[in-house]
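Participant: Okay, structure incoming, though there's no sequence with it:
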């Protein structure tokens, strides 16, 4: 087995703040949680930010700026992965489908990147297609034109895109981006399982999706909720990397709410138990083709 990179998705943008006291909201809390995850074995931290008053997900550049500054000033070595998926939410009015309603936050592909342009993280995410996002009338919108424009700009910035794959058609399209030269090698895929209504958390489907990946790709996968830890084992055994964190799951065990550090510790133990080695941040940089700390 190769070294396994553990990513910790620290907070996400979902309505989870009221469900657990451990979900970080402020830049100080998110940065503290990043340090906690890194000390527990996470080589990468995946970062959303939240509105300080409502706790809801935000695209405010100042919040990203403060969060990243605090992480970098902490002295703890960790690879920074910023979401670039915010700005894709469309909620449809059933009576007038052309009239967006509360909850809509929809901008073009380039308008989802100002924090990436300013802060130049090691990695940023690209959600590689549109999706019926759960029940009701919410869509996540990410069209081929949006994705090509975003991929081109991310490439110009020298940031590694993490190709977020929520279903097999998105994987198909991501391989086209690679063929078109818009993704520098090695490509990095994140196979996102169990999010209604994308790819279900089915082990047979995970095997099939891994089989669809291009040669020399780096990949990880995760599943949400109670499937999170068994997906760590599935991914590691198949030779992939893993993701845990409060964005995807709030519990360490039934009825036991977790912090990010505890989830990373559990993931690291699973990786070791199946015969793997947990990658350091520098090893993660080497595997993903990122710059080493101190490189120009």
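Facilitator: Sure, I can see it. These numbers were taken from a predicted model, which means no experiment stands behind them.
Participant: hey, let's count contacts and neighbours off CA atoms from now on
Facilitator: Will do.
Participant: Can you tell me what sits against the helix or strand hosting residue 67?
Facilitator: Taking DSSP states H and E as the criterion, residue 67 maps to helix 61-73. Under the criterion C-alpha atoms under 8 Å, 6 or more residues apart in numbering, residues 27-28, 30-32, 34-35, 48-50, 80, 114-115, 119 lie in contact with helix 61-73.
Participant: run the last query once more with 7 Å
Facilitator: 27, 28, 30, 31, 49, 115, 119 (C-alpha atoms under 7 Å, 6 or more residues apart in numbering).
Participant: which of those lies closest to residue 258?
Facilitator: Among the contacts of helix 61-73, residue 30 lies closest to residue 258 (C-alpha to C-alpha), at 14.9 Å.
Participant: SS state for the closest one?
Facilitator: Under DSSP: H, G, I helix; E, B strand; the rest coil, the three-state class of residue 30 is helix.
Participant: ok, now how distant is it from residue 294?
Facilitator: Applying C-alpha to C-alpha, to the nearest Å, the value for residue 30 to residue 294 is 24 Å.
Participant: Which of those two has more residues huddled nearby?
Facilitator: Remark: of residue 30 and residue 294, residue 30 carries more neighbours, 24 against 5, as counted by other C-alpha atoms under 10 Å.
Participant: which residues touch that one?
Facilitator: 10, 24, 67.
Participant: and the helix or strand where residue 156 lies, what does it pack onto?
Facilitator: According to DSSP H and E, residue 156 maps onto helix 144-157. Here helix 144-157 touches no other helix or strand, going by 3 or more C-alpha pairs under 7 Å, 6 or more residues apart in numbering; DSSP states H and E.
Participant: ok, now how distant is the residue lying farthest from the centre of the chain from residue 101?
Facilitator: Of all residues in the chain, residue 95 has its C-alpha farthest from the mean position, at 34.1 Å, by C-alpha atoms, centre = their mean. Residue 95 is 11 Å from residue 101, where distance means C-alpha to C-alpha.
Participant: want to compare, so here's the second one:
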């Protein structure tokens, strides 16, 4: 059991969710406001994607990240900033001509996924630990071993903490290899991502087996999507991990009741405290995760 639980709020993601819940933040101002609201509700960490303001789709534009981070930092609210570095891995193929990429493809190498990290130097940035059949149809997420090694080396040079996003056991195997190769500094940080088709299923036994595979001394969190988001808060804390909630992964508080990021964090706080644990502050999160103190 984890008695001091770090809550991460994943604010918006890159999925096609904007039309499904009017509270999904899109503009940099909206995303920053949600980050502040989530921090005030109890999140020690905010995980940030940005979106094209006109289309609502996910974006890699550095200027959008810059505005969000600037607004959060200027708010005066203390929160650990975690920027995605997973954008640029999407490959959509023509099923009749697999060598032909189609609309929606945004595929770049490992270093081209990092300009906003280099510019803004967040506390944490994510690294997706492998390629994945991403749901139905012909969409793939591409993250090869060479891409990951190049990205890990550059993130290490920048002094940013990588959060290794693990979607299945083979990806966890490779993540431990990066640690053995010296490309990930201790203490390593894992995010076990459950229930995303077609990665690791949202099954408590699978989560336990993945936790058993983690290198000794690692920090870890896990989450699941949709209706499993809140049960997974309890699962993670009970098994000794940190937790993640937010509109990136789930749009509802209950059936038919649309959520906000702040409301999801509040619900997570209630669950953590009901288990007899405490919610970690940003400074406690920094100490636990081996991050630099706030300047």
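Facilitator: Looks like it arrived, so ask away. Computed from a predicted model, the values in this text were never measured in an experiment.
Participant: For the closest residue to residue 280 of the first structure other than its chain neighbours, grab the count of nearby residues.
Facilitator: Spatial nearest neighbour of residue 280 of the first structure, excluding adjacent residues (C-alpha to C-alpha, 6 or more residues apart in numbering): residue 43 at 5.6 Å. By the criterion of other C-alpha under 10 Å, residue 43 of the first structure has 25 neighbours.
Participant: Could you find the residue nearest the spatial middle of the second structure?
Facilitator: Centroid-nearest residue in the second structure: residue 47, 5.6 Å away (criterion: C-alpha atoms, centre = their mean).
Participant: and it, what does it touch?
Facilitator: Residue 47 of the second structure makes contact with 8, 9, 10, 11, 81, 82, 83, 84 under the criterion C-alpha under 7 Å, 6+ apart.
Participant: how many other residues sit next to residue 284 of the first structure?
Facilitator: Residues within reach of residue 284 of the first structure, counting by other C-alpha under 10 Å, total 22.
Participant: so it sits right up against residue 5, yeah?
Facilitator: Yes: the pair formed by residue 284 of the first structure and residue 5 meets the contact definition of C-alpha atoms under 7 Å, at 6.1 Å.
Participant: before we move on, back to that, export the contacts of residue 30 of the first structure to a markdown table and tack on neighbour count and distance to residue 254 of the first structure?
Facilitator: A markdown table is the format used below for the contacts of residue 30 of the first structure (neighbours: other C-alpha atoms under 10 Å; distance: C-alpha to C-alpha, whole Å):
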| residue | neighbour count | distance to residue 254 of the first structure |
| --- | --- | --- |
| 10 | 28 | 20 |
| 24 | 25 | 21 |
| 67 | 23 | 31 |
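Participant: all strands in the stretch 151-295 of the second structure, in order from the N-terminus.
Facilitator: In the stretch 151-295 of the second structure, the strands defined using DSSP state E, counting those that start in this stretch lie at 161-166, 189-194, 219-224, 242-245, 252-254, 257-258, 278-279.
Participant: In the first structure, what sits opposite residue 140 of the second structure in the alignment?
Facilitator: Mapped onto the first structure by TM-score structural alignment, residue 140 of the second structure lines up with residue 139.
Participant: ok, its match touching residue 88?
Facilitator: No: Residue 139 of the first structure lies out of contact with residue 88 (C-alpha under 7 Å); the separation is 8.0 Å.
Participant: Overlap of the contact sets of the two?
Facilitator: With C-alpha under 7 Å, 6+ apart, residue 139 of the first structure and residue 88 have no common neighbours.
Participant: where exactly do the strands run in the stretch 1-150 of the second structure?
Facilitator: Counting by DSSP E, counting those that start in this stretch, the stretch 1-150 of the second structure has strands at residues 4-5, 7-10, 45-48, 50-51, 58-59, 80-83, 89-94, 97-101, 106-107, 124-128, 132-133, 139-141.
Participant: of these, which approaches residue 225 of the second structure most closely?
Facilitator: Across those, residue 225 of the second structure has its closest neighbour in strand 7-10 (11.3 Å, C-alpha to C-alpha).
Participant: so how far is the closest one from its chain's centroid?
Facilitator: Taking C-alpha atoms, centre = their mean, to the nearest Å, one finds strand 7-10 of the second structure lying 8 Å from the centre of the chain it belongs to.
Participant: Alignment lookup: residue 70 of the second structure to the first structure.
Facilitator: Alignment note: residue 70 of the second structure maps to residue 69 in the first structure; criterion TM-score structural alignment.
Participant: Quickly note the distance from its match to residue 155 of the first structure.
Facilitator: In this view, residue 69 of the first structure and residue 155 of the first structure are 23 Å apart by C-alpha to C-alpha.
Participant: do you know how far the residue farthest from the centre of the first structure is from residue 107 of the first structure?
Facilitator: To residue 107 of the first structure, residue 95 of the first structure is 23 Å away according to C-alpha to C-alpha.
Participant: for residue 207 of the first structure, same thing?
Facilitator: The value you get for residue 207 of the first structure to residue 107 of the first structure, if C-alpha to C-alpha is used, is 34 Å.
Participant: cool, and residue 10 of the first structure?
Facilitator: 24 Å.
Participant: cool, residue 172 of the first structure as well?
Facilitator: Taking C-alpha to C-alpha, one finds residue 172 of the first structure at 24 Å from residue 107 of the first structure.
Participant: cool, and residue 90 of the first structure?
Facilitator: Taking C-alpha to C-alpha, one finds residue 90 of the first structure at 10 Å from residue 107 of the first structure.
Participant: repeat for residue 161 of the first structure
Facilitator: Residue 161 of the first structure sits 19 Å away from residue 107 of the first structure, going by C-alpha to C-alpha.
Participant: These two: who's more crowded?
Facilitator: Set side by side, residue 161 of the first structure and residue 107 show more neighbours around residue 161, with 25 against 16, by other C-alpha under 10 Å.
Participant: That one touches residue 122, doesn't it?
Facilitator: No: using C-alpha under 7 Å, residue 161 of the first structure makes no contact with residue 122, being 8.8 Å away.
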